[in-house]
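K.L.:
could you work out the structure for the sequence below:
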Amino acid sequence: MDDSRALFVQIAEQIESSILDGTLPEGERAPSTNELAAFHRINPATAAKGINLLVDRGILIKRRGLGMFVAEGAPESLRSERRQRFAETYLDPMLTEAHAVGLSASEVMEMIRTRGHR
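P.N.:
Predicted structure coming up:
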C-alpha cells in the first residue's frame, strides 16, 4: 500500500488490475470486504468504500447473499477508461508542448517511433 493515496482508492485499483490481467475474470466472485480488510489489515468500512467505487462504475455487481462479482464487459470498460485517462494525462500535455515548440504531429509520431525501438 502507498501512503500517498487513500486506501480505498488503492483497494479499487488492485481489483481493477486483477480484472485487467485476467486473474479476476468476468463473472467471477470478487474478494469480500472482510477478506480485503483481513488481508490488508484495514477497517472493513475502508475496504467496502473501495468496492463500492467499482460497484458505482458498473465494474462489480452485487448478487444478494452471494457477494460481489465482476460484471460482464468490465475488462473492456476498464481498458477504455484507462486509455482515456492515458490520453488526458500524457498525450494532451505532450501535444500542447509539441505545438509550443513547433513540432508537427508527424514529427512527434516519428520521435515516438524512434524512441520506441530502444
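K.L.:
alpha carbons only for contacts and neighbour counts from here, please
P.N.:
Noted.
K.L.:
this protein: strands as residue ranges?
P.N.:
Here the chain has its strands, by DSSP state E, at 60-63, 67-70.
K.L.:
out of the ones you listed, flag the one nearest residue 95.
P.N.:
Set against residue 95 and scored by CA to CA, the strands of the chain come closest in strand 60-63, at 34.8 Å.
K.L.:
next, the second sequence, to be compared with the first:
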Amino acid sequence: MSKLLDHDKPIYMQIREKIEDQIVNDQLKEGEQAPSTNQLVTFYKINHATVSKGVNQLVEEGILFKKRGIGMFVAEGAKKKLIQKRKDAFVDDYIVGLVHEAEKLGISEREIVEFIQKIKGSEQA
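P.N.:
Sure thing, here's the model as predicted:
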C-alpha cells in the first residue's frame, strides 16, 4: 500500500479506493482478512473516524464484512462487484463524453476503434 495520500480528495475515499484496488488487483482475495482500522490508522497516521468512514462504506456495499472480535474480511463476489462498478463508472466518466464529442466531429465508430488501437500500439512499443 502506498503511503501517499492526495490532498485534493477526501481521505476516507482514498482509503476506500486503496482497499478496492487491493481487491481488484488480487492483493486481497475473497475470504481473506482486510487490514484492520487500527492498522490503517497507524500506517497512514490519520484519524480513526476517517478510516472507519471509508471502511464502513465498503461494509455497507457488501465488499467487506465484519466478524465480531476477529476483523474485516473480503466478501464473496467483492471483486466482481467492484469491477462492474468501475466499468459502469468508466462508461459514465469517459465513454459517454467521447461518443458525444465524436458525433459532433463526425467521427465514426470505426475511426474511434482505430484511434484506440493506434494508441494501444504505441504504448506497447
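K.L.:
quick one: TM-score?
P.N.:
The TM-score (TM-score structural alignment, normalised by the length of structure 1) is 0.95; 118 aligned residues with a CA RMSD of 0.9 Å.
K.L.:
pull the longest helix from structure 2.
P.N.:
The longest helix of structure 2 (DSSP state H) is helix 109-124.
K.L.:
what lines up with residue 18 of structure 2 in structure 1?
P.N.:
Matched to structure 1 by TM-score structural alignment, residue 18 of structure 2 sits across from residue 14.
K.L.:
what about that match, neighbour count?
P.N.:
Residue 14 of structure 1: 14 surrounding residues under other CA atoms under 10 Å.
K.L.:
next one: residue 66 of structure 1
P.N.:
Applying other CA under 10 Å, we find 9 residues neighbouring residue 66 of structure 1.
K.L.:
separation between it and residue 32 of structure 1?
P.N.:
Residue 66 of structure 1 sits 10 Å away from residue 32 of structure 1, taking CA to CA, to the nearest Å as the criterion.
K.L.:
with residue 44 of structure 1 instead?
P.N.:
Going from residue 44 of structure 1 to residue 32 of structure 1 by CA to CA gives 9 Å.
K.L.:
swap in residue 82 of structure 1?
P.N.:
To residue 32 of structure 1, residue 82 of structure 1 is 24 Å away according to CA to CA.
K.L.:
so between those two, which is more surrounded?
P.N.:
Higher neighbour count among residue 82 of structure 1 and residue 32: residue 32, with 17 against 12, using other CA under 10 Å.
K.L.:
list the contacts of the residue of structure 2 sitting at the aligned position of that one.
P.N.:
By TM-score structural alignment, residue 32 of structure 1 lines up with residue 36 in structure 2. Counting by CA atoms under 8 Å, 6 or more residues apart in numbering, residue 36 of structure 2 touches 71-72.
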